[in-house]
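Participant: Provided below for reference: sequence and predicted model.
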Amino acid sequence: MKNLEIKGFKSFADDTVIHFNEAVTGIVGPNGSGKSNIVDAIRWVLGEQKGRELRLEHMVDVIFNGTKKRKEAPLAQVTLTFENTKNLLPLDYHNISISRLLYRSGESEYRLNNVTCRLKDITSLFLDTGVGSDSYAIIALGMVEDILSNKENARRKMFEQAAGISKYKARKRESINKLKATNEDLARIEDLLFEINNNLVELEKQAKRTKKYFEMRDKYKSTGLLLAHISVQRLKEKIQGLNTQIEAEIIKVQDQEVLLHQSEADHEKFKKSHLDQEKNLGDFQRKVNEILDSIRLTESEIQIKEQKKLLIKNQQEHVLKSSMDAKSKIEVLKQDILLIETEIAKTTLEVDKVNAYSSGLGLEYTEIQSRYDGLKIGVDQYYAQKQQLEKQVFDLEKEIAIQLNQYENFDADTNRNKDELEQRTNEFKSIQQEIDDSNKRIQDIQVVIADISKAEEERQATLVTLRSQIDTQTQKIGEINRRKDAKKNEYELLKSMVEKMEGFPESIRFLNQNWRKDVPVLTDLIYTDEKYRSAIELYLESTLNYYVVHSESEAVHAIRLLFSNAKGKANFFILDKFKNEITEPVVIPGCISAYSLIEVDSIYKPLLNYLLKDVYIQEHDSQLEDVIKFPDEVSVISLSGSIVKQKNTISGGSVGLFEGKKLGRKKHLEKLEQDIKVLESEVLDMDRALTYLKNEQKKFDLINKQQELVAARKQESEYLQRLAQISTKQQHFNELKERIELRIQDNTEKQITLRKNQEEKSIDLSKAKSSYQELINSISQSDQVFDKVSLELSQSAAAFNQSKLEVMKWQNTLDNITKDLEYKTRQIDESSRQLDHDLKNLNNQESELVQLDLDLMELKKNLEDRFEFKKNMEADLSSLEQEYYTIRNTISEYEGKIRTAQRNISDIQSMTNSLKDQRSEFNYRIQSSYEKAMIEFNTNIDDFVPDQETEGMEEEQLRDRAMYYKVRLDNYGEINPLALEAYEEMKTRFDKIQEQRLDIQTAQVSLLETIKEIEETATANFLMAFNQVRVHFQDVFRSLFTSDDDCDLILLDENDPLECDIDIVAKPKGKRPKSIHQLSGGEKTLTAIALLFSLYLLKPAPFCIFDEVDAPLDDINIEKFNTIIRKFSSDSQFIIITHNKLTMAEVDVLYGVYMEQQGISNVAAVDFRKYEHDVVLSGMEN
């Protein structure tokens, strides 16, 4: 330590610098001058945070508070500078200064070499260096008693600092706290994973259902768009053909016009006089034709706009329906929000209520606390008086006991030493036996650790296997559920088709509703494997809709019913007409008899034998040409049903999507129902198996061997420590034996009388006990009141804490409801945006309708004007023709030719106009297809790209496919469109949390290993340091007393050296106190000094501060004290605050602390090495 700079700290108002350049520095001054404030300044700058240790009520009291003549200081600042010549501090600086500043605002600041830093940086810098605010390097007189009485484990703290294990204990505490936090995090994560997994299973079902719906919707979309694309392409091809025809008709018109012009040229010489009339007539005729063309064009435009108007109205209906749905949803959400807002209001009232209740309890708690504090001050005063009287009684009893017991103790000590020697001898034998037992226990526990480790590995392997089985079982359940859902969907679709009699003619549906329900149709009687269903259905297709009746009268009755209601025709098989003869089929290689493949009731077998006689199905699909090879006497059907060969005919082609679905619907419905029940039973069984696996997993999770393994390893460490301790005991035994023998010889010479002052001490003791009893009575009355207030304070604190928990509970409830409100509000915003979009579209469509109505009105008005104009033009044309025909009597032959040509032209133009109308119709249908695709699929037909699944399908197959998926989608039911996104998000979160759980488990194992390693290292270091300090303590103690004095340091629990108390045995020569508290004040001080210097021998502190530690010592002991300080000053720097003249004479430099002005401390230095020691002493004595 180089120097100390103080400014504004306590009584040091001005800048004060104290230099510590010498080995021993003394600080003296009258009481109240501020000497101890220098020690407080050093403690404070080293990071002391307890005001009690600095003799303060509040930390801000360290700032100079002012006097009558001086203002208070704005801040307190202390700087301590070190010379790092021995490199004890891990910094590459020769001079290191630490500073601490505290402002009146309460803000504080730490600096390292004038650079702002944290308190943690300073404490870390001085860790295990022997320097610190609470280290054994700074000792005050009151701390001597703390060390001897082991107040707040003072001895252990000093030993830990000397052994350098403070950092290990700090790391252990941090590791234990981290382990506790890790266990809590792991428990929370396990709960979270359990909750998420439950939600994940449900979401997965919804996501799979939604995904399947989207897949069917996409297939329906692709099929529908492909159908629209095919239709548009066909219409475009037709338009192309019409364009070709129109061009051909135009060429015909041109040809006819050429003929007309030739005829007019040939007869020009006959018509010169009538050329103007003819020209006018031709012009007039063309105008009439133009009017006719414009009328047809206007009518076409009117038709197109009317169709467009109808389309827009359909779109409006769709938009209105969507708007009504959005409004309904918004209304529902608003009602939900009103309910939530009501709940929020109620919850807010509850929160306010519990807050108010909690505040009231807080005020009540504060009031009781004030009463408690007031009572405590009085109780403390009583107890201070009690302590003084107890000390007086104790001192008297101690002196009497010493005088009474010393004589007896000599004999007792001799006998005790003999017994101890004998006991130690027996103990030595038991130590050897204990060493052998310890080795055996270590071997046994190592076997146990190996067994537990193996069991834990097997448990982990079993858990991995169980988790794998659970995942596999879950996947199987999901697969069976998907199959079950597919069967259910197929069942519902087939049931709907059976109930609605889809695919049957009107006559069959009529008879099914109005005739007998017990008469079956052939298709419902037959059932066969799906593999052969298409083939058999292809062959029996013409008869599948036949009713099967027992007699002709039943058939006639049904026919009459159809006839009377004009419901078409039906066909009937008459069972009575079929013989009960079953012919055995001929064996044909590669084929199977169709009759052998069907399942039918015995009553209908003759009918089916008749229908399927000599009918065979190929066992495997082959080339179509292979069917031709079979003989004409049999009918052969390919396995796929693509071709059937009969005696004189062959039919076949592509297989439709729904082929094979009509045969045996009712039977198939029954089988589907049985399959669904089987699958449900399988799911139930597998759910039970999954539950069993999960229970097994939980059972193995509970059988956690980690803690047992940690306990076993800890026990192994304890056995190893115990073995080391026993070995050390064995080593010390021989030394102890020699010491005991010397004590026995010494005790026989020390028996003297000690009863001279016993009566006087007894009288003083009786008076002190009487005063003590009176005080005890007063304290008893005060304690009753104090205990009552303490109970009230405890109850109030419990109620106050419970109210805080209630506040947190209601606040959490309010937060959850508020989040729900935000979610509903977002849904309203989304629906409102959709509603605004629909209304905008509706307004645009309404505007378009208005414009169409205006256009239609204008077109119709133009059409009426054209009709009127046409009528007038035709009237004028008639008069002109009459005049023209009168003039052309002579040239009628040529005019006949001209009329013929004109008629041809007119017919061709009419034909052309008709073709144009067809082209307009096709264009309108194309436009409608585009708009329908945009409305239904939100896709442009031109942007459609066909998928591989529909590639090569015929248009009829595509229509069947589209109808199939349309029915599936309509009957699919409600889905959750957000399930896929929610499932992926929750699955990602689930996987991430599982990774976190693995990381936490790894950290848990790492922390346990770290704690074990810290305990082993710290224990070894502590035991080594303790044994060394023990030897040093005995040497130093005897140097301060006599070589015959007895002392020792004992661990009270050698099995737990890191936590057990340390006992001090001190028996100066001629005394046998039962405890260290029976020693005199000077002996206690010397004992504490011996302990301190034994620690310095193990780990010298860079500097040592003694604050009036020498006060209880007499002159002889002062000399011993000064001698040992001088001896150790070569390795450590000493700062001694003292009132003793002999101590003052031994220091190198002496600082005097004085108050020139009341309340303000100053210092002055004197170097005593300039004076002779004896002269100084004589001067002091004079």
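Facilitator: Right, received. Where do you want to start?
Participant: CA only for contacts and neighbour counts going forward, please
Facilitator: OK.
Participant: which one's the longest helix in this structure?
Facilitator: Looking across the chain with DSSP state H, the single longest helix is helix 275-500.
Participant: if you go through the stretch 1051-1182 of the chain in chain order, where are the strands?
Facilitator: With strands called from DSSP state E, counting those that start in this stretch, the stretch 1051-1182 of the chain shows them at 1062-1067, 1103-1107, 1133-1137, 1149-1157, 1160-1167.
Participant: After the longest helix of the chain, which helix or strand is next?
Facilitator: Under the assignment DSSP states H and E, the closest C-terminal helix or strand after helix 275-500 is helix 506-514.
Participant: That next one vs helix 275-500, what angle?
Facilitator: For helix 506-514 against helix 275-500, the angle by axes from the mean of the first three to the mean of the last three CA atoms, to 10 degrees is 40 degrees.
Participant: Now do helix 506-514: distance to the chain's middle.
Facilitator: Distance, stretch centre to chain centre, for helix 506-514: 62 Å (CA atoms, centre = their mean, to the nearest Å).
Participant: In terms of helix, strand or coil, where does residue 25 fall?
Facilitator: Classification of residue 25 by DSSP: H, G, I helix; E, B strand; the rest coil places it in strand.
Participant: Pasting the second one now:
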Amino acid sequence: MFLKRLDIKGFKSFADKTEIALEPGINIIVGPNGCGKSNVVDAVRWVLGEGNVRHLRGHKSEDIIFNGTDKEKGQGMAWVEMTLENSDGLLPVAYHEVTVSRKAFRNGESEFYLNKTRVRMKDIGELFTGTGLGKKGYSIINQGELEQVLNAQPLERRLMLEEAAGIIKYRQQRDEVNRRIEKTGQDLLRLGDIINELEQRRQELQIKAAKAGQYRLWADELGDKERFVYQYEGGRLRRDLAKKQEDFVHRNHEVERYRQEIAEGEENLLQEELNLREVETILNDLKEERRQLEGTLSALTSDHRIAGERLKNNQERIVAASSDAARYAGMLQSLQNDLERQQLDWEGESRGYQARVAEYSELEQELLDLEDKLESERSRFEVQKSDFFTRMQGEAEVKNEILSNAEQLKRLHDKHERLLVRVDEIRNKLSGINLDLDQMQNEKCENEEQLSLCTGERTRLDQEYNNLLGVNRQYEDKLTSLARQAQEIKAQIIHLQEMQRNMVGYSPAARAILTAGQKGGLTGIMGLAGEVIDVPPGMELAVEMAAGRGLENIIVEKSGHAEKAIEHLKKSGAGRVTFLPLDLLKVTDVPEKVLRELAAYPGVRGLASRLIGCEEKYRRAIDYLLGRVLIVDDLPIGITIFKKIAYPFKIVTLEGELINPGGAVSGGSKARADASSPLQRKGEEKKLQKNLGEIQALQAEQQTRLNESRENLRKLEETRESIRKSIMELEYHLQLLCKGIDSNKTNAAAARRDIEENLSEIERIDAEIDSVCQRLQDIEERQQQVEEENQKLAAEMERAREELTARHSELELRRERLTSWQEQLAMKKNELDHYAANIEQFKQVGASYASSHQEACSLQERLEQESKKESDKSQQLEEKIAGHKQKLAEIADKLEEVQAGHLAAQLRLDELRGALHPGRNRIVELEAQTRNLEMAITRSGVELESLQERWRERFHTEWIEEELPTATAAEIREYKARIEYLQMQIEELGPVDLETIKEYEEINERFTFLTGQYQDLTNARDSLHELLQETEKLLIKNFGQFIQLANQSFNQTFQEIFEGGEATLILELNKDRLEAGVDIEVKLPGKKSQLLGLLSGGERALTCIAFVFSLLRLKPAPFCLLDEIDAALDEVNLNRFSRFLRSMAEVMQFIVITHRQGTIEAGSKIHGVTMPEKGISSVFTLDISQTENLAG
């Protein structure tokens, strides 16, 4: 069996229909990240029944449906179809090719199909159970699930092994049985509660009827008292409301009066405020005028000051211009003298410059010789310096070694002290542990004695409980048997009544007439003769044989009714019926003489018409029908009567033999009536009703006994539960004590080991301290020697550095001197150039000085004219300033006068405002009182309305305005106390039900039915327990056999992959045999056994692969789908994986998603998943064998 083909459409990124044809062996799926390779794995998981969308890397169900791209719209359905080759019959279906498909829609609906036939998801799960493809299967490993296999809980590994063993179905069956047992237990619990509740209800109903009379008396008295109190309270509230409304009106009038007085005062206040605002306007205008004059005066003063400054500045400039003219005249004469001296100096300096150029060349040659000597000495110094640094580095290493050993010595001393403290702590702890251990041992002995006593008491109670339980079960079995009998009888009665309602045994014509009469189409129809009679028990067959078809005769009131009925039969074509019109029937009574003769014969029962009961209105029809029918015990008596009595009787026996008046005798086995006989049904129903009454009486008796037994059982169970809890507490306490004792022993042993280990460690540290001290002493001696040598070398280097510095200083001095000569030559050259330039410049400056002298004279004349203008302007400004100061003085006088008037107006305004305050305060006070009265009126109104509403709710009538009842406060208190008493009595009386009898019958019928249901559920639960035990035994047996085979296969596969080592599957101990998980213990080649968490990533991955392959080797799955499980393997482990994969591919099919070259080379067929359009996956297939053939 293998996976032959996978068809995908609309699932995740596979928008278009995609077919992936697979072959036996190794099928490789490759492609870049994000192209949809893992969606192939998700598709397989999904079609196999995966229901959790998170396991498919989604968040909601519609995430698995193609959602569309920028160019392609989304789809409304996802569809995956998987075709399996089943020629070996591994799947339990009669097909060589099995197709499983699944559809999902955006509304959340999902459909499964098996070979195009719709099935349930449960059917798909059961189909693949035990094949390795189930929910706990091991043949599909997704990305990241490799670690989950190793990190899984032991029970999860066990479930994988059960899936491989094909016994997971037994666990599922066990779980299903447990769920059904639990559900049955819950149903039994609910039924028991309901039955107990119904039983209590039956007893309660007997008491409720007696409460009705007392309830009516108290209810009537309560109503009268409440009406009186309500009327009294209503009148009181109306009076109180009227008084408050009167006070409210009075205070409103007083508020209006005060408001009018305040309005007049506010009008005067308003007039004063207007006057004050006019004064304030004049005052503000004067202030504004003063501000403007002050601004103008400030501007004039500023202009006057500026004019004075300008005049002063012009005078200074005139003096400066006169001085400049005289200065430029003197400078022009001095410049002429300097020009002559500059020409003489230039000639002398030119001769000195040539001599200095010769001296500079000699000095430059000396500097070159000195630089060569300095370079030679510097090279020797660098060699010495390098040697010195090497020695200093050695000295630093020695110092570091000293520091390192000193630090190590300090750490050792610290550790030594900590260990000593630790030893003391452990010794103290050990003493405490020993004390606790002694105390726990004593407590354990006391608890064991108590447990022994409780266990003996529990044994005695268990025996008593089992005996009582057996008695209880006998009562329950008897009740169940009686309930079953009652149920069967009720079913028979219902069946007979149903036949009676359907008129079974009567002709179609009779049924048609009766139906028409019931519907009102015919009148006067009184009923069938066989339905209106009451036949004594045992005579049903005799009456039926004697009357024959006469029992179907229809009794009508008058002949006209018979005519209409016959006309109805003709029209409907329903058949023929004999009618008995009471106004036409002629009945002849049997003579009394004949009756007396019959009384002398034994075995004569009497005339049938007299033996049969019926209503008086039917008597004439019954006499007509059976008035001459004589019922006797047997046929011989009938023949005797026929011979002796000369009267035309129709004689019938109790066995149904019939002697006609003419002498004809009929009888035999066919004479007995069949089940459709109406009279037989009536007799049978009476008999069944009698039996049912007897059974119900027995049920009541047995139920009483059962209730007594259950009560005894409940009390005993409470005692047993108390003992059980005590035992559990003692056992739990003992368990805790044992654990505590073991823990203390373990802790004591560990403490002793810790003391020994710490003492050993202290000895080791002491030895190490001695070693470090000796090593430190040797290093310090070596350091002293190195320091002495370095000091000598440092002194030599210092001398060499001083010599080198002196040489360098001399060289720098020569360089500075040479530089100085260069600068002096440059300066001399510049001086010569400067002399030449100065001579030329002197000539230009002379011309400039002459021009400046002329300009200074012109400026002096212009400034004198401007000074005269500024002097005139300053005099004018002084006159304007004096005028503005006079105006400011006048405005200040007016302003003082207006401010005095403003202050007087402000005082008058404050006086008027103060006069208004008392009135306003009184208004506020009155308004507060008014609001309080208004709220009180509202409350009173609400109370009155509430009282009226309570009246309507209580008496269901509208409030009646009546005169206030006359009563004193004491009487009202007595009334209210009586009302409370009556209400309390009625509440204590509880609800009253007058229909208790009918309710009791309904509850009793339901109680009987539920009791039968309870027994049925009990039997079903016992059957489920038996099935559970058988399933668990089978599961334990098969798993025990398979775990041995799986252990061998895992160890063998592990050794083949790792080329050695050991691997073991270990079943957990101290657990339920069905819930014990499986642990993995691994020993890699050349290593000790270690936890899986300590393995490297590649070793963990390869161990997981070995575990999965061992299951596949032991129980091959139809196919195995692996998604990038080789990602964590290095090249060596990858080669091992590929080699083992090839060997396993000989017996089963592999579908591997990978990026690794070594795994790809192992495949026989490659499927490439790409995304030619973003968001849409496509698959291309390459057959490697065909490619190799084409390549030659």
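Facilitator: Arrived safely. Note that this is a predicted model, so its numbers are computed, not measured.
Participant: After superposing, what score do the chains get?
Facilitator: Put the two chains on top of each other and the TM-score (TM-score structural alignment, normalised by the length of structure 1) is 0.36; 476 aligned residues with a CA RMSD of 4.9 Å.
Participant: returning to what we had before: can you put the strands of the stretch 1051-1182 of structure 1 in CSV and add distance to residue 834 of structure 1 and mean neighbour count?
Facilitator: Shown next, in CSV, are these (distance: least, CA to CA, whole Å; neighbours: other CA atoms under 10 Å):
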stretch, distance to residue 834 of structure 1, mean neighbour count
strand 1062-1067, 80, 20
strand 1103-1107, 81, 21
strand 1133-1137, 84, 25
strand 1149-1157, 86, 19
strand 1160-1167, 81, 17
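Participant: quick check, residue 972 of structure 2 in a helix?
Facilitator: Yes. According to three-state DSSP, residue 972 of structure 2 belongs to a helix.
Participant: State the helix or strand in which the residue nearest to it when sequence neighbours are not counted lies.
Facilitator: Using CA to CA, 6 or more residues apart in numbering and skipping residues adjacent in sequence, the residue nearest residue 972 of structure 2 is residue 229, 6.9 Å away. Using DSSP H and E, residue 229 of structure 2 maps to helix 211-501.
Participant: after that helix comes which helix or strand?
Facilitator: Sequence order places helix 508-519 as the next helix or strand after helix 211-501 of structure 2, per DSSP H and E.
Participant: Summarise which helices and strands that following helix is packed against.
Facilitator: Where contact means 3 or more CA pairs under 8 Å, 6 or more residues apart in numbering; DSSP states H and E, helix 508-519 of structure 2 is packed against strand 525-528, helix 559-572.
Participant: hmm, 6 Å instead?
Facilitator: Applying 3 or more CA pairs under 6 Å, 6 or more residues apart in numbering; DSSP states H and E, one finds that helix 508-519 of structure 2 contacts no other helix or strand.
Participant: So what's the gap between it and the chain middle?
Facilitator: 67 Å.
Participant: Show me what counts as buried in that helix.
Facilitator: 509-514, 516-517 (16 or more other CA atoms under 10 Å).
Participant: could the residues you listed go into a markdown table alongside distance to residue 240 of structure 2?
Facilitator: Below are those laid out as a markdown table (distance: CA to CA, whole Å):
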| residue | distance to residue 240 of structure 2 |
| --- | --- |
| 509 | 84 |
| 510 | 82 |
| 511 | 79 |
| 512 | 79 |
| 513 | 79 |
| 514 | 76 |
| 516 | 75 |
| 517 | 73 |
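Participant: Please identify which of those residues is nearest to residue 436 of structure 2.
Facilitator: Nearest to residue 436 of structure 2, judged by CA to CA, of these is residue 511 at 96.3 Å.
Participant: Skipping adjacent residues, who's closest to residue 5 of structure 1 in space?
Facilitator: Leaving aside its sequence neighbours, residue 5 of structure 1 sits nearest to residue 17 (CA to CA, 6+ apart; 4.5 Å).
Participant: Actually, residue 178 of structure 1.
Facilitator: Nearest residue to residue 178 of structure 1, sequence neighbours excluded (CA to CA, 6+ apart): residue 1007, at 7.8 Å.
Participant: quick check, residue 20 of structure 2 in a strand?
Facilitator: Yes. Residue state for residue 20 of structure 2 (three-state DSSP) corresponds to a strand.
Participant: Pull the number of nearby residues for it.
Facilitator: 16 (other CA atoms under 10 Å).
Participant: Find the nearest non-adjacent residue to it, please.
Facilitator: Once flanking residues are discounted, residue 20 of structure 2 sits nearest to residue 6: 5.1 Å by CA to CA, 6+ apart.
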